[in-house]
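In: Quick one, structure for this:
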Amino acid sequence: MIKQKSKSRHETEPRSFLDDNTDFERWLRAQCKVVEEDLDEKHKKMKDDPFVFLRATFFRWATCIEALCPELKDAPRVLSVGDTHTENFGTWRDAEGRLVWGVNDFDEAASIAYPFDLVRLATSARLAPKAKKKKARAMTHVGNGDAAKAILDGYKKGLKRPQPSLLDEQASWMRAYVTCTDDERDEFWDEVEKYTRAKPPSPVAVTLRKKLPPDASFDRFATRVAGVGSLGRPRFLAVAEWCGGKVVREAKALVPSAWDWAHDQRGKLRFLELAKGPYRAPDPHLALESQSGFVIRRLAPDSRKINLGDHANMRLELNLLNVMGFDIGAIHAATGASKKIIEDLDQRDSDWLHAAAKAAAAFVEDDFKQWRRHG
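Out: Coordinates of the predicted model:
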């Protein structure tokens, strides 16, 4: 059972980012066998820009956000995504083969006051790079106030009329933003060829092979470096040949949410509770290997996280932020708390999300500067 404790570490005593980072990584090493080279890579990425830093440091958000926005912490609590941001969305195929878009990472799921999923999403929109570094092409500029409004409008719609975003049906307009290009398909399979061979723990290896098609010709186990916030946690892959092409399954170590760590609660894995909850069209390949705590998923060009800076068509525009808010609303609606949330929203002024994201972004930028000065 989770202990009910409302105060975070940061509320009880001021701490520097460096102290929180050290304590969190010490805790992480007690939860899984950390890949130290990947953790070093995470440390380097954290110096890229405030947006990447935000993605990498949900543990810090969890310790500080209630103290930073005390007017939000007593709002209705729901099972939340936790680590919401503009790059925590992707595509997958459901059991009917339909292409689905939505939140695709629930590693940090926890019971949290509902506004904080929205604040983190709006904060990430504020911090998102305004230009593509790789392709040197300007992204559409989105005003911060308009971004917060679009997220909140979408969220309210998701609460009232929750459903998944099916790119073959009502959300077909999103294909121009999120479907995989030919170049991205080639890049994906090129990377598969380069994955380093590895030996997973026995239970993980058995589960990975079971998740392959029954008559697939197994090729090898491998590992890869991916993500930002999850860097340091081991990942293993099974690569096989099936019906004339390759298929890939990934196992990623799943640990309790950093929210639980920050609030001195005994963690509980809630990944599948949200990923396969009501109003979702889940990936049928998604599973949890309970003995070792690895989450298993299919990897493919049409089943992956979509990063703004890497995807050729992705634009951070108001209609995209609106559907991101919608998906968060649908996820929260699945908890049965829609009525309480709507009542709480009706009591808040129209600028609350913009103001909270502004304060949170400034805090993240200060932490980022401290990290850049460190080492």
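In: going forward, measure contacts and count neighbours with C-alpha atoms only.
Out: OK.
In: I'd guess residue 248 is in a strand, am I close?
Out: Yes - assessed by DSSP: H, G, I helix; E, B strand; the rest coil, residue 248 belongs to a strand.
In: Does anything pack onto the helix or strand where residue 339 lies? Which helices or strands?
Out: Here residue 339 sits within helix 338-346, counting by DSSP states H and E. With contacts taken as 3 or more CA pairs under 8 Å, 6 or more residues apart in numbering; DSSP states H and E, helix 338-346 sits against helix 144-160.
In: List the buried residues for the helix it packs on?
Out: Using 16 or more other CA atoms under 10 Å as the test for burial, helix 144-160 gives 144-145, 147-159.
In: just how off-centre is it within its chain?
Out: 19 Å (CA atoms, centre = their mean, to the nearest Å).
In: try stretch 61-76
Out: Distance of stretch 61-76 from the chain centroid (CA atoms, centre = their mean) equals 19 Å.
In: Please report the separation between the first and final residues of it.
Out: For stretch 61-76, the first-to-last residue distance is 19 Å (CA to CA, to the nearest Å).
In: and for comparison, fold this next one:
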Amino acid sequence: MSFRDDNKEYEKWLAKQCAIVQRDIKYKHQRMKENAFIFLRATYFRWAKKIGDWCPELMDATKVLAVGDLHLENFGTWRDADGRLVWGVNDFDEAAEMPYVLDLVRLATSIQLAPRSAVDHQDAASALLQGYHEGLKHPQPALLFENRTWLRPYAEPDEGEAEEFWDDIEKYPKPHPRPREVEKVLEASLPKGASDIRLCQIFKKGGGSLGRPRYAVIAKWREGLVVREAKALVPSAWTWAHDPTRYEKSSFLKAANGRYRSPDPFLTVHKKFIFRRISADSKKIELGKSAGRKLHFKLLHAMAFDLASIHAASPAGREAIEADLRKRPRGWLQAAATVANGKVRRDYQQWRG
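Out: Okay, here's the model as predicted:
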């Protein structure tokens, strides 16, 4: 099937999983024309369906609970149960059991597709593999005031970014209709004594998740504002691509709360919605728009290290992954990412028409 055919089929399937927001779907279609990197972010369903055809040599690799929709901008910060600032993968909407190499290849492909990227593709693949090997040996979370202090500049908001965050929050409209069950859970997650509580709907946020209902409650608490978000959770697009008739429970929380992570205590799932705290200092880190300025090999190393820490918690075990890595020929990651890069760009050009 062509990309356009798959896009229609996926959106039909998605409409059976949640009450899709048509204005966000329309916005997503527009964004997908901006550049190939945004297109990759918005179309994990196509990747899940076609990567086995594009790179069949990857499909016999050890299976783990993988991120699925991994890319340069699927990293961010949060506060753990002890209030520590943590950095790492922060979106597990598409988590599922699959060959571990697919996460590495998708991350490498996103680097190749990033606008104005000045990173050599071979060097990038080498940095990813080095970081991944080290992460398998010593899996651990990245704590920005302890073991990964050099990452803090990436987590600090740019000038005016915090103000922009709160300005956006104030502009969110009231939802119609009002999702009473979601509203109750959001309000229950607020600090005791919160006042001036307002429920709103969030539009035009996210990449691949655009089109899913997303809500927030905003409240005043001790002279400041607090925000809690709810986003519809659906089965991974990996399920749609490989067995769309079978219901499969989301692996979101299992992956997010893995053995070698320091998880976000506000992150929960209830009745097909993801609930979390959002704030100006707990956010995704955007790199795709300015990769040439911000992206360097130490950061790529850290990304792959965190990915390995996620994979290492799978029952297959680190030894099985390491044994599979040793069998891979020299240059396999760059070669697979280059093939995937070309296929994604072909789909992107077809979408632009």
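In: before we move on, back to that, give me the stretch of the second structure that the helix holding residue 339 of the first structure matches.
Out: Counting by TM-score structural alignment, helix 338-346 of the first structure falls onto residues 318-326 of the second structure.
In: tally of neighbours for the alignment partner in the second structure of residue 262 of the first structure?
Out: Alignment note (TM-score structural alignment): residue 262 of the first structure maps to residue 241 of the second structure. Neighbour count of residue 241 of the second structure, defined by other CA atoms under 10 Å: 17.
In: any idea which helix or strand carries the closest residue to residue 241 of the second structure other than its chain neighbours?
Out: In space, residue 241 of the second structure comes closest to residue 49 once its chain neighbours are excluded; the distance is 4.7 Å by CA to CA, 6 or more residues apart in numbering. Using DSSP H and E, residue 49 of the second structure maps to helix 44-54.
In: Report all helices and strands that that helix contacts.
Out: Using 3+ CA pairs under 8 Å, 6+ apart, the elements in contact with helix 44-54 of the second structure are helix 3-17, helix 237-242, helix 332-352.
In: Now do the longest one and helix 3-17, the angle between them.
Out: Looking back up the chat, that one is helix 332-352 of the second structure. 90 degrees (axes from the mean of the first three to the mean of the last three CA atoms, to 10 degrees).
In: Now helix 332-352 of the second structure on the first structure. Mean distance?
Out: Taken over the aligned residues, the distance from helix 332-352 of the second structure to the first structure averages 0.2 Å (mean CA distance after the TM-score superposition for the first structure).
In: Which strands or helices does that helix pack on?
Out: Using 3+ CA pairs under 8 Å, 6+ apart: helix 332-352 of the second structure touches helix 3-17, helix 36-42, helix 44-54, helix 101-113, helix 121-137.
In: in the first structure, what residues pair with the longest one?
Out: It refers to helix 121-137 of the second structure. Counting by TM-score structural alignment, helix 121-137 of the second structure corresponds to 144-160 in the first structure.
In: can you tell me the mean distance of the matching stretch from the second structure after alignment?
Out: With mean CA distance after the TM-score superposition for the first structure, stretch 144-160 of the first structure departs from the second structure by a mean of 0.8 Å once superposed.
In: And the contacts of that stretch?
Out: If you take CA atoms under 8 Å, 6 or more residues apart in numbering as the criterion, stretch 144-160 of the first structure is touched by 118, 122, 125-126, 318-319, 321-330, 332-333, 338, 342, 353-354.
In: Out of the residues you listed, which end up buried?
Out: Applying 16+ other CA under 10 Å to these, the neighbour count classes 118, 122, 125-126, 318, 321-330, 332-333, 338, 353-354 as buried.
In: Stretch 230-246 of the first structure maps to which residues in the second structure?
Out: With TM-score structural alignment as the criterion, stretch 230-246 of the first structure aligns to 209-225.
In: Under the alignment, what does residue 352 of the second structure map to in the first structure?
Out: Match for residue 352 of the second structure (TM-score structural alignment): residue 372.
In: From residue 255 of the first structure, how far out is that match?
Out: Noted for residue 372 of the first structure: a distance of 27 Å to residue 255 of the first structure, by CA to CA.
In: and these two? which has more neighbours close in?
Out: Set residue 372 of the first structure next to residue 255 and count neighbours by other CA under 10 Å: residue 255 wins out with 22 against 15.
In: State the number of residues packed around residue 352 of the first structure.
Out: Residue 352 of the first structure has 17 neighbours, counted by other CA under 10 Å.
In: is it true that residue 72 of the first structure touches residue 117?
Out: No - in terms of CA atoms under 8 Å, residue 72 of the first structure does not count as a neighbour of residue 117; the distance is 11.2 Å.
In: Next, the mean deviation of the helix holding residue 339 of the first structure compared to the second structure.
Out: Compared with the second structure, helix 338-346 of the first structure is 0.4 Å away on average (mean CA distance after the TM-score superposition for the first structure).
In: List the contacts of that helix.
Out: Applying CA under 8 Å, 6+ apart, the contact partners of helix 338-346 of the first structure are 75, 76, 114, 156, 159, 160, 332.
In: at 6 Å what do you get?
Out: residue 159 (CA atoms under 6 Å, 6 or more residues apart in numbering).
In: what angle separates it from helix 115-127?
Out: Using the same axes, to 10 degrees: helix 338-346 of the first structure against helix 115-127 is 60 degrees.
In: and helix 338-346 of the first structure with helix 144-160, angle?
Out: Put simply, helix 338-346 of the first structure runs at 150 degrees to helix 144-160, going by the same axes, to 10 degrees.
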